[in-house]
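> Structure for the following, please:
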Amino acid sequence: MKRLNLYGSAASFYIADLSFDYDKILVVVPEEEAQRVFREIKTFVDAYFLPAWDVSVDSGLKPSIPIIRERMRSCEAILNRDRLVLVTTVQGLAQGVCDPEAFMEDVVVVVKGASVDREEMARHLVDMGYNRVSVVEAPGGFSVRGDVIDVFPVNEENPYRIELWGDEVESIRIFDPATQRSLREAGAVTIFPFSERSFVPLSEVVDFDVIMGIDPDALESEREDASFWADREVDLPDFDIVLGGIPDLPKEIETGFLVDASLKGEKRIDFVVLRIRELLKSGFTGFVVADGEERVDALQQLFMERGLSLRRTKYKRGLVRTGLYLLVGHLSEGFVWEKKGIFVVTERDIFGRRRLRRKRARTRTKGVLISSLRSLSVGDYVIHRDHGIGKFLGLKKSTVDGVVREFAAVEYKDGDVLYVPVDKLNMLQKYVGAGGEPPRIDKLGGSTWRRVREKVRKEVEKFVQELLELQAKRALAKGYAFSPDTPWQREFEEAFPYEETPDQVKAVEDVKRDMESEKPMDRLVCGDVGFGKTEVAMRAAFKAIMDGKQVAVLVPTTVLAEQHYETFKERFKGFPVNIEVLSRFRTRKEQREVIQGLKEGRIDIVIGTHRLLSKDVQFKDLGLVIIDEEHKFGVKQKEKFKELRANVDVLMLSATPIPRTLNMALSGLRDISVIETPPGGRQAVRTFVSTYKRETLRKAIYREMERGGRVFVVQNRIEGLEELRDTIKVLCPAVRVAMAHGKMKPAELEEVMYKFVKGEIDVLVSTAIVESGLDIPNANTLIVVGAEKFGLAQLYQLRGRVGRGNDVAYAYFLVTLGAVTEEAKKRLRALQEFSELGSGLRLALRDMEIRGVGNILGKEQSGHVAGVGLEEYINLLEETVAKLKGTLREVEIEPTLVVSFEAYLPDYYVADENVKMAIYRRLMSADLEEIEDIKEEVRDRFGQMPDEVEGLFLLSKLKVLCKRLGIIRLQQRSVGFVMEFVDEENLKKVLSLGQRFVKKKDKVVGTSINDPKELVEQLATLVQNEVSSKS
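Now for the predicted structure:
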């Protein structure tokens, strides 16, 4: 066995380079390093990754998509690649690889021009583990709609659309799952299985030339861990080469690019360029690694400005002559390999800290037709703008005057049903209220809805008026204008270990701009837990201290005060800033000393609960107040906050996300900064789903205890909590266990939480109260018992409690065998897929957003949201703001259209009711340009359009034109169309189109045109001419 003193990126490069000497290489890596090593090897050569499943085989759930994807790609590579670099973990080795014969039987290849039986293909896809869905948005989904088959192969980055003519494949197109629009043609598609039927040991499938191990001590520890979980002995293979930090051996490769860590900015870049020139002069070949495609141009430009050419290449040993080359990939640090005459430089070497890359969220374009927050399902509560709250019964067809029409049926009180035609579906909104309580259904034709709506409108007007008055007072008030940033401020910000997210940068800029203004700051920073609000607050605090001002940080609980104290102390380390805490956990003598220090100006930052608002607490020169989670304070404290706002700068932090629409409606009324981007750099929480077994509970707790951490154990009911605590005491007798739930006295609960924060308790058994507020970097294991009983938003928030430090965190969702419904499976699956806040989760978190309305606007407004629903509340808010600011738009008319052509989506064309509703509602709110866009999209997704669908697009265009031309009623008769107008002015415009348009009576025009297409063309010409004359 060969042992080499090699670690980090240099070890990854060594493995990549070795692949030119050997055909098949296996690399066994510790779990925490596996992704990094895999990505780094891939920077230089093709490589594959074989991870272990993140669910137990007996849970009945599938592993997460990234894991299935990597395992399937590895399986295909093992079978078909002559050269192979395979990275795996001890657990991956223990699990083995899918049976190659079964894999080959399952793989489907579809080629343009080939013959396909759609039902047979659908059956085969289900057998392969794929799910039949209405809209294909994620890997592992497929749908069959007439002649169109959509499928998202697990081995591909985008889904494919297969269009048939009879049984022949007419076209294959790659499409965007976000917009559902085709991107480009493809000649064929290969579909890998989405499940593994059986496993075989890796050694039975591949004869590796070289087996390598990285960090043998860590691998041995993981081997013991794997044996512990598997209840059988797991063996490591015999390694040919072992790599690691082996102190008794000379370094094989010099790691780090030998840059002085204190160098920053231009000086650092110039130093690196000088070092590169020296190495190139000595005959070395150099590689600069860009963190992504989007960085290529910037790096080439940077080097060109300094007289060095950076040529794009792929690494091939011996083929690269002396010079400087550019690679795209992921490398954590650079190195110099004297023996081979090679050096590698990373962006971290050049810029001083790694630019943490984040996955770009797919942007959803205007033409998106997929389910959203506003999509409707049968049984949902809906609001009709004129008739109020009812229950959506689904879409119903009816023949009226020989014409088939489709309606949305809404049930009201006493079983009355309102049928809403498709052209009026924009009048319907999904009811989204507060707290998840079902609303009271209105009576059709009753006056309750109008009264409620009017009452809410008046209350909204009062609320907006108060905000505008407050804003006007603040505009007149003269506060303290803070100085621009000092060099120390920049040094403090440079010490932040992560790269700021764009939202964080903007929030910091907003806060500084407010502080530098003479007007007292009153800004709210909103963002999910862990998104970096505290860093924004600490930068504001530092800025205040630079001007000799004092800072008060107010938090709702004593535990949080202690926590913030530790966070602030750690972050301000190395700077002459005096930080203290004032809470009941301090002795009376300590409290007196803090109060005296504040009065004399010796203390710069004080952190505390409402105790800071007491009369005996006086500041020498208070300049900034930071309030964390204001909604958790009492009425008296909130009144005190109002007084504070008149004199000093106030910065509020809230962990509840707010709906973007509400944020926009409030713009100009409240200063709000929203941090929506999750931070990069933090390791994703490793999420496991398994059936509940006492042994699993014991092992998960001991796994965390062995690394000196702490554990949250959560179940959703207080009943049975004591029993769970006692079970843990029996299973883990050496572990200190305590219990916490909402029915405990506040002081008692606070005491338990404080002990947990301080490390005097190892395992906290609680209800979902741990959802809110606490940040315990050392608590890195969460175990949820009965996970199937929790909502997605709850589970997401619970998981956010762990993984706040630098260690890998684990979340175990333990489900009751046989009790997991399809809905619960979907929730747990979503959590596996979204280690960060993704779009799918965003929708599921709407209940958090509704809570956010109450937290930001106050409980009273939250009640009004419950009365009329979120969408209608925001409509009223926007209308009121516009009215009070004197910018109210004229009220848009809602035309009635009576036509004798069919205009709907037949079931054989669009089968899924949710998809239909999404198309109808989008169409009836679209403008002419968007209608054409949606038409292309529908044709692309569902194939050739039948007459009824063509009619639907004509109807939607007629509706837009009627709105634009003031036509409140359009009726198609046997002799032509008849139009009724809002006013004479609009009537005259239409008469100007010529002799075929004749005035019948007051505000009514008739036309001999009977073809709706022709009418659309004529009216569109008039609208277009109007637009042209205005521009």
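
> From now on I want contacts and neighbour counts done on CA atoms only, so please keep to that.
Fine.

> and the lengthiest strand in the chain, what does it pack onto?
Longest strand in the chain, counting residues (DSSP state E): strand 388-400. Contacts defined by 3 or more C-alpha pairs under 8 Å, 6 or more residues apart in numbering; DSSP states H and E place strand 388-400 against strand 381-384, strand 403-411, helix 448-476.

> and Val555, which of the ones you listed is closest to it?
Nearest to Val555 among the helices and strands packed on strand 388-400 is helix 448-476 (24.1 Å), distances taken as C-alpha to C-alpha.

> Second chain to compare with the first, below:
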Amino acid sequence: MKDLIPFSQHPSFQSLLAAVKGHSDEVELIEVSGVPLALHEDLIATVSSEAEAGVMYAERDAHELRNYLETVFILELSGRSLSELVQLLINHEYSQNARVDSIGEFAVIGDILQIWPPGYEHPLRVSYFGEDFESAAFYDEIYGKQLHTAQTVLIGDLRAFESQALMSALSIPLTHQRAAASVVVFGGEALGQEKSRSIEFDFAYPSLYFRRFELLERDIERYARSGFEVCIYTSHEDILPDSLQKFVAGKTEELDAGVLSAQLNLLVLTDRELFGTVFLSRRTRHISSTQARKLLAELEGEIEIGDYVVHEDHGIGVYEGIKQETFEQKISLGFNEFKTNVIYEDYLVISYAQGDELLIPLSQIDKITKYIGPDDEEPRITRLGRTEWATITRKVKESVAAMAKELVEHYARRSLATVDPVPTEISPAMEEFLEAFPYNETEDQKRTEKEVYLDLNKNKPMNRLIVGDVGFGKTEVAMRAAFKVAETGKQVAVLCPTTVLAAQHLKVFSERFKGSGFAVAGLSRFAGSGRSVIEGLEKGTVQIVVGTHRLLSADVKFKNLGLIIIDEEQKFGVRQKEKLKTLEVGVHVLSMSATPIPRTLSMALSSIQEISLIQTPPEGRKSVDTIVARLDYQKIADAILAEVSRGGQVYYVHNRVQTIQSVYDKLQKLLPGVRFVFAHGQMPSARLEQVINDFYAGTYDVLICTTIIENGIDMQNVNTIIIEQAQNFGLGQLYQLRGRVGRGERQAHAYFFYEGEDVAKEDTPEEEIILGEKLLKQKRKHQKYKERLRAILDFQHLGSGFNLASRDLEIRGAGNLLGREQHGNISQIGYGLYMQLLAQEIERLKQLTDYE
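Model prediction:
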């Protein structure tokens, strides 16, 4: 939005910039008024960009915030040793934990210090060599990905906060290495502080018109006569009267609301003002992972002593085993005589924080589930007798209720819609299309195909999800459904989350539909603007379109859309999913996913979505030969030569964009006769497309790439994949990458090269005694990669995606399908309890909907 609102032209902006850039030993408070909430982030982004330093700001004013800001100072990270910085954090009331999960915490893990100061959207990772500073960068606390490097941060005394609630009112852009020596307080009420100056803007929200265009026209003419520049940004230009068309400046999703400024002579209007749509700030704060997720697990044989467990009513603790308690029961025999019975009762023993212990009768075992987290970090144990757990579960229940309501309402809207049934009879053209398929169908494919045909034959829109292992024929079933729908004169949209996957699907659909008479076209970043495609969709001359979220743009209109095929829907963003929902009403929807669906999620969604499983491999498919070894470039060279010498091609996965060129240079020197090329997602789209197409055509022998190949690239001549630094990948990722090869009848090979201790090496009893329990636990935590690489070796048979690492894949599947926005909720109470609440709420709302 900062590019659409000329902040820097406002007279007050220069005053603000001068105040921010003014060098000071102490952090200065700047009170800013006359800026609506929707403009806070963008004004600060502009100021920070001009000042070349991140400016911290408070979205509202409060005594408690002022008290904290009085203590804030700029910390030069390179100027402190590890022990000095740790002591500083302790003195400023930061809480030390095993890992950083929320604001106000820090953790020391070897030579790495993690800190999460107030105001920062993500925590900071500071690396040391011994005591000496090496580097610092902010990172994504859920996925661990590095975001932006840092040289300075703003630190203050946390004792000023009476609660954590106000910490979320502070923010600072992370895109600058240094922090400015200024803090902006919006809506400043001059609370008697001397260290602040005031700057006033005149930005305001315009009036809401609720489609009353006659009032809007009158006001716009008045502003225009007064010399105001009037800009309208709308996704519904066709609704506006002709007299307003000249003011339309285009479409944008960056503007949450319009703005009015007399000093800038500017009036900006959006759909919020034109139609009175609900104002939602696009800046949604990231929910941190305060605890990890878990999976509903059968208790028998699953929980061992020392494992983390979750009690529905009391939270996370450690299972200590079964304890038998004895009770004496006095039974009166009359005449003042008593008989004493000894009663033996078995209890599960769970230990909690601060040495508390809870005895759970075996009759309440259904309240306990095994705790399984999303990563290798240990969870925070709950403190008994506090309201913390009750507060967490109450908040999550509210969120679950909102999500369930949304799911059920969407289902209800779709179920009310009617569609023309698609005949189940096979036409001669369809017969020809089926015969052109070069492979024999598996039983699962036949069953799924029949289920899809039956869905299409109803007068209600289909809503089916096909879940199948990589390369098991989901796309063929989808293409048959597309053919059936296209035969009825309706259009088909195939939606993909990435340009690479869209380009791959376009190739497959184009080849499969050659000679069918149906026009297949692409619309994505690779496909350019696609003006002719958009016109073809509107006129009906394009029957099947394959594309990314570009298909959801306002300028894309279908003449007669009948079916949407969605590949890996869980990878789309929240905004795209919302647009998709409006498109789906009254249209058949067929989704595909290679991520196994958790059993509990499947149960929760079963009443509102049909699910088909394809679990049997295609005929003639061989399992991929899997080799796990320490990093050895001679072995890598041998593997590449072995594949190239039999006329095949190789994927070489190196997941760091910064060093991919050096790996390319190294391999070219090592194997001068082999044709190498590299690709990654940060390349210009035209170059990326060219590289993928050239590799597909056989111009190169080896594609060195990041994990852009994890989903969707299907090249049957590529039958060797080499993954470098395999210890850094999750089990689900390793499995998905292995699935990229072995798509034909030729024997495929997957090499997982790692750095670290030998995967096969186990700790000896002597080592366990020497290290002691604490150090041994730390060592094993850092070597979890051994378990992952052993698991990938153990599960080499076809279809093992539905058995391999239920812990890793099922959690991954749940998080993806529900969307990242629910990650925080799942992590706070655990996966099992979350699913239970969701299923109950869906069922309750579904019954109400059906009753009505």
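
> quick one: TM-score?
After superposition, the two chains reach a TM-score of 0.55 (TM-score structural alignment, normalised by the length of the second structure), with 517 aligned residues with a C-alpha RMSD of 3.5 Å.

> coming back round to it: most packed of the helices and strands packed on strand 388-400 of the first structure?
Stretch with highest mean neighbour count among those: strand 381-384 (a mean of 23; mean count of other C-alpha atoms under 10 Å).

> average gap between that one and the second structure?
With the two structures superposed, strand 381-384 of the first structure lies on average 1.3 Å from its match in the second structure, counting by mean C-alpha distance after the TM-score superposition for the first structure.

> matching residues in the second structure for that strand?
Following TM-score structural alignment, the aligned partner range for strand 381-384 of the first structure in the second structure is 308-311.

> What of stretch 325-342 of the first structure?
Against the second structure, stretch 325-342 of the first structure falls on no residues (TM-score structural alignment).

> what's the span of that stretch, first residue to last?
11 Å (C-alpha to C-alpha, to the nearest Å).

> got it, and stretch 799-807 of the first structure?
Stretch 799-807 of the first structure: ends 15 Å apart by C-alpha to C-alpha.

> for Ala434 of the first structure, helix, strand, or coil?
On the three-state scheme (DSSP: H, G, I helix; E, B strand; the rest coil), Ala434 of the first structure is labelled coil.

> swap that for Met304 of the first structure, sorry
Met304 of the first structure ends up helix, using three-state DSSP.

> ok, now how distant is it from Asp297 of the first structure?
10 Å.

> Check Leu877 of the first structure too.
45 Å.

> neighbour count winner among the two?
Leu877 (21 against 10; other C-alpha atoms under 10 Å).

> That one: helix or strand, and which one exactly?
Element membership for Leu877 of the first structure, per DSSP states H and E: helix 870-884.

> ok, now Met979 of the first structure?
strand 976-981.

> Give the aligned range of that strand in the second structure.
So strand 976-981 of the first structure sits over no part of the second structure, by TM-score structural alignment.

> Following element in sequence after that strand, please.
helix 984-991.

> That following helix to strand 976-981, inter-axis angle?
150 degrees (axes from the mean of the first three to the mean of the last three C-alpha atoms, to 10 degrees).

> Could you check helix 984-991 of the first structure and say which residues are buried?
Asn986, Leu987, Val990, Leu991 (16 or more other C-alpha atoms under 10 Å).

> Same check on stretch 747-765 of the first structure?
Buried residues in stretch 747-765 of the first structure (16+ other C-alpha under 10 Å): 750-754, 756-757, 759, 761-765.

> How about stretch 685-694 of the first structure?
Those would be Val685, Arg686, Thr687, Phe688, Val689, Ser690, Thr691, Tyr692, for stretch 685-694 of the first structure by 16+ other C-alpha under 10 Å.

> Now tabulate those in TSV and tack on secondary structure and distance to Val938 of the first structure.
Formatted as TSV, those follow (DSSP: H, G, I helix; E, B strand; the rest coil; distance: C-alpha to C-alpha, whole Å):
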residue	secondary structure	distance to Val938 of the first structure
Val685	coil	39
Arg686	strand	39
Thr687	strand	38
Phe688	strand	39
Val689	strand	38
Ser690	strand	41
Thr691	strand	43
Tyr692	coil	45
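
> returning to what we had before: would you mind getting the average deviation of the helix holding Leu877 of the first structure from the second structure?
Mean deviation for helix 870-884 of the first structure: 2.4 Å (mean C-alpha distance after the TM-score superposition for the first structure).

> In the second structure, point out the residues matching the helix or strand following that helix.
Using DSSP H and E, the helix or strand that follows helix 870-884 of the first structure in sequence is strand 896-898. Using TM-score structural alignment, strand 896-898 of the first structure corresponds to no residues of the second structure.

> just the angle between the very next helix or strand once past strand 896-898 of the first structure and strand 388-400, please?
Next in sequence after strand 896-898 of the first structure, counting helices and strands by DSSP H and E, comes helix 913-923. If you take the same axes, to 10 degrees, helix 913-923 of the first structure sits at 100 degrees to strand 388-400.

> Could you tell me where helix 913-923 of the first structure falls in the second structure?
So helix 913-923 of the first structure sits over no part of the second structure, by TM-score structural alignment.
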